[in-house]
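Undergrad: Structure for this input, please:
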Amino acid sequence: MHAQDRKPQQHSFAYGDEEITFTLRRQPSRVVPRVAIHVEPDGRVHVDAPSTAPLAKVLAAVKKRSRWISQHVSAAKARLAHVLPREYVSGESLHYLGRRYRLKVVVEPEASVKAYMRGPFIIVAVPKHDTTTIRSALDDWYCQRAREVFAQRFLVIAGPLQWVQELPPVRLRFMQRQWGNCSPAGRITLNPWLVRAPRVAIDYVLLHEMCHLKHHNHSRAFYSTLDRHMPNWREIKEQLDERAAEYLR
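TA: Prediction:
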């Protein structure tokens, strides 16, 4: 969730009958010699390692976790297999702040295009049933909601963080695989679709990115800071990853 120090490289190796492929991200600023392995919600594998660590040592560390990686990649692919592509028709399931709503498309020839929430429904009014128009209206609605929710939660999360003297510049950008990232200059980019997740998951992502304002890496110091301000973040991240395929589609 942060800007990498070097261009990532692809590597792979055999594990039984399968091939495990991972992206190696070299980090000159990573002072901890430990190799960190991450399996993303879509099954991609990222490995963070210091720039001084020999490739052979990195490969040995990754191969040692082959079984763990294989299990998590398989679980991610299984979750994705059950997620159907969205058709933008009435009755489809939508999420907002972790709660499930139903899409209701209202077609009225004189209607102005707009989306709004009413009871258990997220309603989209359109002059004719056009998938692109419905999707655009929903994206605009989620963006507006995301701006409001993120602004509120940033104030809450930033309060106890002594290294945050003022809120960082923030922009929204729809992303297929990331919830957010933090540039070396301290600008945070967030995925509006994160507003589909529960508030506690939103808080975790915001805290994660603000910790990168202090530690521009995934070092032990970074995780210690994250642990100190949100001791149960691993459980929250696991739950978010389990629903990522639904929230990101």
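
Undergrad: drop to CA atoms for contacts and neighbour counts, all remaining ones
TA: Will do.

Undergrad: Do you have the helices of this structure handy? List them.
TA: Taking DSSP state H, the helices of the chain run over residues 55-64, 66-81, 131-158, 199-211, 220-229, 233-247.

Undergrad: how about this one, so we can line them up?
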Amino acid sequence: MARHKRQRFRWPSDDLFGDIDVEVGWNPRRRTRMGISFDQDGTLHVEVPPGVALSEVRQVLQDHRRWVLRNVHQTEARDAGFPSQYVDGTILLHRGRPLCLRTDTTDEVRRDGESLLAPQHDTKRRVWHWYAREAAQVLAERLSATCPRLPWVMRVPVWRHSYMRAQWGSCSASGRLSLNTHLVKLADDLIDYVLVHELCHLKHLDHGPGFYALMQRSLPDWKERRRRLNERKALLAEPPPEATALA
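TA: Next up, the predicted model:
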């Protein structure tokens, strides 16, 4: 049997899907239904029965616009480590789990199940403020759970959080912790890894043998957690909202 016809193109730049590579294949094995899928490089593949016009393909994609855009944003987030834009359907991370951004006429950012509702205007700045509020609560919670497990930590040390571009956390010579607000996007076990790492610096300021021995006793799987954390490092590269001072 001859290989079925394929056509690769982009919709016109002023069209609904102008930035998406689309490959349409007319497959004789398909009788009535249309198949839609994404590959690893973000190309949208559509398989249709013979005789289906491109105008019909376009209409189906329009009908599934939300699904298409959500998958585009998931691909972008996977490749870049952070969303390229904060629009309806963007996939965000919170404590290691995906949240689907929904923009509407609301005046505040809030969770609604597996969605994050946010205003349509100034969305990124508002979401970053929401992350900052969440980080204050989540990091305090994880510190309260972690410190009692470490016998050399007598009390929760003085700490603060802020958006940082180079590191997940640090510990000063005086024992003050500086933590990255982006930590709130990670799973709790990765947050705990960063906290244990910095709390070990209360006994060993350097990364010498004593430090790593303490890490091993405190968190036997720390190397695996470090490996997973390094896979999330691209999160740190996200540029902040323009001309905005975040608390």
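
Undergrad: TM-score of the superposition?
TA: Their TM-score after superposition, calculated using TM-score structural alignment, normalised by the length of the second structure, is reported as 0.61; 162 aligned residues with a CA RMSD of 2.1 Å.

Undergrad: Of the helices of the first structure, which is nearest Tyr116 of the first structure?
TA: helix 131-158 (7.2 Å; CA to CA).

Undergrad: re earlier: quickly compare the helices of the first structure and say which is most buried.
TA: helix 199-211 (a mean of 22; mean count of other CA atoms under 10 Å).

Undergrad: Superpose on the second structure and give me the mean offset of that one.
TA: Comparison of helix 199-211 of the first structure with the second structure after fitting gives an average deviation of 0.4 Å (mean CA distance after the TM-score superposition for the first structure).

Undergrad: Return the longest strand in the second structure, judged by number of residues.
TA: strand 97-104 (DSSP state E).

Undergrad: So for it, what gets flagged as buried?
TA: Buried positions in strand 97-104 of the second structure, judged by neighbour count with 16 or more other CA atoms under 10 Å: 98-103.

Undergrad: Could you work out the most separated pair of the residues you listed?
TA: Farthest-apart pair in the buried residues of strand 97-104 of the second structure is Pro98 and Thr103; separation 15.9 Å (CA to CA).

Undergrad: export the helices of the first structure to JSON lines and tack on distance to Pro168 of the first structure?
TA: Below are the helices of the first structure laid out as JSON lines (distance: least, CA to CA, whole Å):
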{"stretch": "helix 55-64", "distance to Pro168 of the first structure": "34"}
{"stretch": "helix 66-81", "distance to Pro168 of the first structure": "32"}
{"stretch": "helix 131-158", "distance to Pro168 of the first structure": "10"}
{"stretch": "helix 199-211", "distance to Pro168 of the first structure": "8"}
{"stretch": "helix 220-229", "distance to Pro168 of the first structure": "18"}
{"stretch": "helix 233-247", "distance to Pro168 of the first structure": "22"}
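
Undergrad: Ser115 of the second structure versus the equivalent of Ser136 of the first structure over in the second structure, what's the distance?
TA: Aligned counterpart of Ser136 of the first structure in the second structure: Arg125 (TM-score structural alignment). Arg125 of the second structure sits 18 Å away from Ser115 of the second structure, taking CA to CA, to the nearest Å as the criterion.

Undergrad: From the chain's centroid, how far away is the longest strand of the second structure?
TA: Here strand 97-104 of the second structure shows a centroid-to-chain-centroid distance of 11 Å under the convention CA atoms, centre = their mean, to the nearest Å.

Undergrad: and that strand, what other elements does it pack with?
TA: Contacts defined by 3 or more CA pairs under 8 Å, 6 or more residues apart in numbering; DSSP states H and E place strand 97-104 of the second structure against strand 91-94, strand 115-119.

Undergrad: For Trp152 of the second structure, which of those is the nearest?
TA: strand 91-94 (30.4 Å).

Undergrad: For that closest one, give the aligned segment of the first structure as residue numbers.
TA: Using TM-score structural alignment, strand 91-94 of the second structure pairs with 93-96 in the first structure.
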